[in-house]
Every structure is written in structure tokens, then in C-alpha cells.
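*Asks:* dropping a prediction and its sequence here:
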Amino acid sequence: MLSESSAATVRATLPAVGAAIGEITTVFYDRLFEAHPELLRDLFNRGNQANGSQKQALAGSIAAFAGALLERPDERPDAMLGRIAHKHASLGITRDQYKVVHTHLFAAIAQVLGEAVTPEVAAAWDEVYWLMANALAAIEERLYAEAGAADGDTWREYRVESRHRETDDVLTFVVRPTDGAAVPSFRPGQYVSVRVELADGARQIRQYSLSGAPEGALRFTVKNVGGTPAGEVSRHLHERVREGDVIPVSAPFGDVFLEDGDAPLLLASAGIGCTPMIGMLTHLAATGSRRPVTVVHADRAPRTHALRAELDSLVARLPQTDAHVWYEEPQGPWPAERTGLLDLSTVEIPAGTTAYLCGPLPFLRAARAQLLAAGVAAADIHYEVFGPDLWLAQG
């Protein structure tokens, strides 16, 4: 994939580029948004820009991609590329935008590294960039073709049919296409993008897992994100979007979804990470699945556990399914072994289990380590993380 001459140059310069990649990406985004302020206003997640997580993800993915080319020159890092491509497709990224990124990224590299960027070094890293960019663009174009939107415009208008409060800070929305046409097909565990126009005129986009499949509609569940910065889009959806309102929603995307088969399943989630798991359980129940399923969930307290009643109902409908829930702050009688953080050592995990995880990064790391210790193969552990995937970017 990477030419021999460029591979030698990249190998020699990767430590220096890796050490400076954080500064490079900061300069890159400054230059990009100065030249194209509309990208920050209408495309990039302003919250992730403010807290620095998007910069970390970009920096890590470039360095990790270069490292993968050197370590496994005959293999393409498809897991990384697929994860990024699905997120890009949910935003409507197209091939021409990679040229804009290239212009400002390489200007940032030159600005930060100065004279160290010789023509040879620039050519080598240019090759790395276009190997990654062209591979991503090709995957994204395939995803658009599958969605019936070759130009990357997968947006449709949906009317909010209902909104249901799950907890104090979680709402479930059911939306139906305004054109009366069928909803797009999707795989259990995938997400859609939702675009809203905020008070300042910005059109911000966020992704939400599909938590069910009502007939002729889509259902997604949204936690009102607090903290600093608070979630702009989640707050808008909670406070401003009512039944009857129309919102743009993308076609479903996502590289983590329930695969067909008969292997035992483990669905592990924390907090609002329960949403794709409820989507998977809904599918299993609707298809009359008899697969052995173990559901594990960790939450702050019963009052914060979204979709709790639905979890109980779905488990009751599936003949070989059991659920284990941990609460850090139980209310009323609760087993001591299910109090505190998730502990999979107390759960029987059948041989050959395929696991799906969703939640914050510390939870994913802990759950994955426990699954590996229990003998689950690394290749059989799949995860979804909300926001920039800093774990994947670390290689």
C-alpha cells in the first residue's frame, strides 16, 4: 500500500509527527474554521471542538493509520476506516471535502514542524493522507449508493409523532417520514443523524442510536447532556421539539450492528448506552429468536435507568435471555453483588459468546478486559462509543 521510499520516511518521522500531532490538529482546525466558518457552524460538533475530543480523535486516527501501514503493510485497517466512514456518511461528507482538509492539514504540518518538513517528508505524509482519504471516500460512496443517495444527501424530513419521557433527562422520539414513503431499512444497533437549527442559526448534527422499530417509523432515544459544554442538540430536542414538529433525519448508518447467527450473545451497556441494546433485543423478540442472550447493564440508580421497563418486557419475551443490572446508588432492597460498578466475573458467559458493548470509554475498557479474562475472543467483542472514538484512534 505505502511505497517503500515513503514507508522509510514515515517510519523515521512518525515519532516527531506523533509528538506534534496534537499541536498540528489544533492549528489545522484553526485554519480550517477561519477559511470555512460554515463548517464549524453547520457540520462539526461544536461541543467536541470545545472540549478537544474531536482534535484528539483526528490526531490519533492519523497517527494510528500511519502506524498500521508500517506494521501491517499488506493489510488495510478496515476497522478504523469503517468506523470513520460510517460516521462521515451520517454527516454527508463527500470526496471533495477531503481536498479542503488536505490543504489546511498540510499547511498546519508545515507551520508546526517548520524546516523538518522537507519535500521528501511532505511527499511521504501526503501519500499516507491520500491512502486514508481515498479509502474513506470509496467506503462512503458505497454506503451512499446502498442508501440510494449517490450524492451523499441522505437527509429526509420526519414529523415527530410522539415523545415519551423515560427519565428526568431522557426522552424517546418516534418520527415518521413526511413524504409518506417507507422508512429506510437498518440493522439493529445502527444510528441516525438528527439536524436541528439552533437559536444562533447554526445547524448542528448529532447521532442517536435507533432504540426500536415502530411500523413505518423510526425511534431514537436522547439524553439531555449536561456539563460544560452542555449538549446543544440534546437540549434543543428536549426543550424545543414537540409532537408535530418536522426535523431532518439521515439514513441509518453504523458499523456496529447485530449479526445474524446462533452464537450466544452478551449485550453490555452503561447509562444511555442501553439504547442500541434495546434495539437489538427488540429485533430478537420480533424475529422469535432462540439465541442464548445475556444482558448486563450498569447505571447510577433506578431513577436514571432509561428504558428499564422495556428491558424487563423484552427479556420476558425471549426464552433464553436473562438480565443482570448494577446500580451505584440502589433504591430500596437490592443485591449486594449487583451494587457498584459492573463486574462480569459474577456472570456466567457461555463459550463462543459474541459481545456487544456500548457506553462511556472507561466502561468499555473495563468490560472488554473482563470479557477477555473470561475467555471471550477479542474478535468477538464489538463496541459502540458515543462521540469521537478516542479508543480506536489509539490503535
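*Replies:* Noted; the coordinates are in hand.

*Asks:* going forward, measure contacts and count neighbours with C-alpha atoms only.
*Replies:* Will do.

*Asks:* would you mind identifying the next helix or strand past the longest helix belonging to the chain?
*Replies:* Longest helix of the chain, by residue count under DSSP state H: helix 4-35. The helix or strand immediately downstream of helix 4-35 is helix 37-42, counting by DSSP states H and E.

*Asks:* take a look at this one as well, against the first:
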Amino acid sequence: MLNEKTIAIIQSTVPVLEKHGLDITKRFYTLLFSKTPELLNLFNHANQSQGRQQTALANAVYAAAKHIDKLETILPVVKQIAHKHRSLGVRAEHYPIVGQNLLQAIQDVLGDAASEEILQAWGEAYGVIAGVFIEVEAGMYQDTEQKEGGWADFRAFRVERKEKESDVITSFYLVPQDGEAIASYLPGQYVSVKVEIPGEEHTHIRQYSLSDVPGKPYYRISVKREEASASKIAGKVSMYLHEQVKPGDILRLSAPAGDFTLNLEDTRPAVFISGGVGLTPLVSMIETLASTNSGREAIFIHAAENGAIHALKQQIEELAGRSAQISAHWCYREPTTEDRERNAFHKEGYIDLAWLKEIIPVKDAAFYFCGPVPFMKAVYGYLKEWGIPAADIHYEFFGPAGDLDAE
């Protein structure tokens, strides 16, 4: 444990981290990859280039410093990150490397302000924080490997079939190459997919939510083709999966991971709100509710550009058609002529609080949402404005965690 003097020194650096945290983490990753380029095989290069990974780490370091005297308060965040680390293959031996480069980054950015006393305190604090991560992740590795059908690291899966769900989203049905059992999972969890793309120096790993109900002899992931635009670069893995991977090919998968999961013990209504490909974990959740025949009310709300982009729509509408307890509502930003002729949507434009209040009968419910960050910020703001308790608001970022309260 840290002594009071070390805790005081760490807490004194909180204002500095708030101001310079992003500069420190940018410097950290530059150092890390220059000294240990093999770690580029574990990181999402797109998130690096867009600054999302640096921002997420800066937020984590800031939270650790702020709560250094009560690290148990950040344990939920530790577990969330640990799930990601386990699915990527992060191991205990990586932590000393990270610590050395983080301290060097602090010194490089802060210069003379990073006194020997501050660096020593942060070295001690990092050792404690790293120890928490290592312990939590070791338990996750053990539980995953010992679980029926479970495994450590990455396992070979064969693409049994590809199924186009919309103009931009395709589902991949994956079965184990060895023909053995596969681990079950909690609705909402994801797998990491490791690929070696021809011409690429490093392997690439991406997380994709499992988009089907657990308990089947395959895993299904539904992947959006991320094409290049004026504001973003093309998704290397998604483009590779869409354009080059075909039935019979082999992909390597981690065992399922993630803490964004459906609480099956809650009997209150469940409200699922998704934007774009963010519907994938929520489809698994509502499919699971429907399969349990619990009688629990479920409301599925999805926003898409139009019907051509809207994936898995028929699957949800069939659930709603079979059960009076399930309802589905679609919001299209720019519906096509065909959408209008078929009355294929319920609201034009964007989801707003007034519409949510119209279609959600009660506030006493569990709310789950996922989608692009601007979409999530909007939904989060609506739920807070409506007075939904924080304990009833559940969400997942695709990629490094962000801050929905941030401007």
C-alpha cells in the first residue's frame, strides 16, 4: 500500500494531469512504440491516429491520481479495461515496459516540474495500480481458460458463411476449426478478431460484439464496412473482412469478453437504443430476453440513415411480431423513397427526448445504448434530462472509453 506522503504527492499532481495529461500520453505512446514496436501488434492503429487511445489513457491516469487514496472507487473501470486487455492478450510482463515509458513521458513533458520526488511517487503508485490490473486480469485468464469450451489467447475459427445484412453491414458466422465446443457468453459481450492482412507489417486486432443469442454452435459478428471519408481513414480490418475474407477462411478469435451485459435478474422493462452498427450487442440482448420467455417488456429503438443501411431489422421485427411484450421503433435521418412508400420507419430526423417519452411507457426501466460517440452523448443527455438514475443507464463505447459528460 502507498504511504500518506506518496498519496499526497500523487494528488498534488492532479491539476497538472488535467492540463497536460493528453500531452503525456501522446509522448508515452511515441516512446512505447519506438522502443517496443512489437506492441503495435496489440493496438488499434486507427485509434492511435485519431487520438482516441491517448485520450482514454489520459482519462484513466487522471482518475487513478484523483482516487489514489481509494482505488476501489475505480475498480469498475479497471475491470472494463481488464476485459479489453484479456481479449487482446496483454500479459503481466507488459506492465513494467508500460511503467518505464509512462514515467519517462511524465519527465519529458513536465521537465523540471517533474521532480525526483514526484517521479518516485508515481513509480510507486504505478506499481500498485499495475498490481491491481495484473491480479484482475490473471483471474480473467484463468476463468476463461477453465470455462467449458473456453481457451486462452487466440483460437482458430472458420468462416462458415457470410450474410449481407445491409448495404454496409455483413454478418460472419464463425465455427471452431477444431470442431470442439465453444464458450458461452453473456449477451452484450464481444470477441477480439486477430488478422494478418497481406502487405501489412503488423497484425491487427479488433473487437466485435457478438450479435446473436448465446448457446449456439457458432459465434456471429456483424461488421460495418468502414470506408474512408473526409473525416476518417478506412477501417483496415473491416474492409479486409468485407472484401477479402470468404467462407472457409480462418480467423483467430479471443474468448468472449466485456462487462456491457444484460442483467437478466432485473424484471423491469429493458430499453435498447442504438445508432448504426451499435445495435449489434443490443440485438444479442433482446434476442436473449425473447428466448427466456420471461414476459419482461422490451423496447428496441434504432436510428439509421435509411432502410438500406439498417441491418438486422427483420430479425427484430419478427421478435416484436411474436411477442406483445416487445416493440420496435425506427428513426431514419434521410429515409429513401422506398422507405416512405413502405412506411418502413416511425420517425424522420434524429432521436429526441420528446419522442423517447412517447414510446417508452415508464421511466422505471433499465436503459442500454450503443452507437457513434455523438449519438451516445445525445442519448445520455436525454436520459439525464429525463431524470433516469445513473444506475439504470448502461452503455458501451466501440473502441477506447470516452467521457459522455465531456463537451
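*Replies:* Yep, it's here. As the structure is a prediction and not an experimental result, all values here were calculated from the model.

*Asks:* how close does the longest helix of structure 1 sit to structure 2?
*Replies:* Average distance, helix 4-35 of structure 1 versus aligned residues of structure 2 after superposition (mean Cα distance after the TM-score superposition for structure 1): 1.6 Å.

*Asks:* give the aligned range of that helix in structure 2.
*Replies:* Aligned by TM-score structural alignment, helix 4-35 of structure 1 corresponds to residues 4-35 of structure 2.

*Asks:* how close does whatever residue of structure 1 lines up with H94 of structure 2 get to G114 of structure 1?
*Replies:* Aligned by TM-score structural alignment, H94 of structure 2 pairs with Q97 of structure 1. To G114 of structure 1, Q97 of structure 1 is 25 Å away according to Cα to Cα, to the nearest Å.

*Asks:* same question for Q394 of structure 1.
*Replies:* Relative to G114 of structure 1, Q394 of structure 1 is positioned 26 Å away (Cα to Cα).

*Asks:* how about R368 of structure 1?
*Replies:* Distance from R368 of structure 1 to G114 of structure 1, counting by Cα to Cα: 41 Å.

*Asks:* likewise T178 of structure 1?
*Replies:* 54 Å.

*Asks:* and F363 of structure 1, by the same measure?
*Replies:* For F363 of structure 1, the distance to G114 of structure 1 - Cα to Cα - is 40 Å.

*Asks:* looking at the two, which is more packed in?
*Replies:* Neighbours per residue, other Cα atoms under 10 Å: of F363 of structure 1 and G114, the larger number sits with F363, 20 against 10.

*Asks:* would you agree that one is in contact with G273?
*Replies:* No. The criterion here is Cα atoms under 8 Å, and F363 of structure 1 misses it with G273 at 10.2 Å.

*Asks:* what about I388 of structure 2, which SS state?
*Replies:* Secondary structure assignment for I388 of structure 2 (DSSP: H, G, I helix; E, B strand; the rest coil): coil.

*Asks:* check whether the closest residue to it other than its chain neighbours sits in a helix, strand or coil.
*Replies:* Once flanking residues are discounted, I388 of structure 2 sits nearest to K363: 6.7 Å by Cα to Cα, 6 or more residues apart in numbering. Secondary structure assignment for K363 of structure 2 (three-state DSSP): coil.

*Asks:* neighbours of K363 of structure 2, just the number please.
*Replies:* Neighbour tally, K363 of structure 2, other Cα under 10 Å: 16.

*Asks:* repeat that for the one 10 residues further on.
*Replies:* Each residue near V373 of structure 2 was counted by other Cα under 10 Å, and the total is 17.

*Asks:* again with E215 of structure 1
*Replies:* Neighbourhood size, E215 of structure 1 [other Cα under 10 Å]: 9.

*Asks:* tell me the counterpart of it in structure 2.
*Replies:* In structure 2, the residue matched to E215 of structure 1 (TM-score structural alignment) is K216.

*Asks:* for the stretch 301-407 of structure 2, just list every one of the strands.
*Replies:* For the stretch 301-407 of structure 2, applying DSSP state E, counting those that start in this stretch gives strands covering 326-332, 347-348, 366-370, 393-396.

*Asks:* ranking those by burial, who's on top?
*Replies:* strand 366-370 (a mean of 24; mean count of other Cα atoms under 10 Å).

*Asks:* which residue numbers in structure 1 does that one align to?
*Replies:* Strand 366-370 of structure 2 covers residues 354-358 of structure 1 once aligned (TM-score structural alignment).
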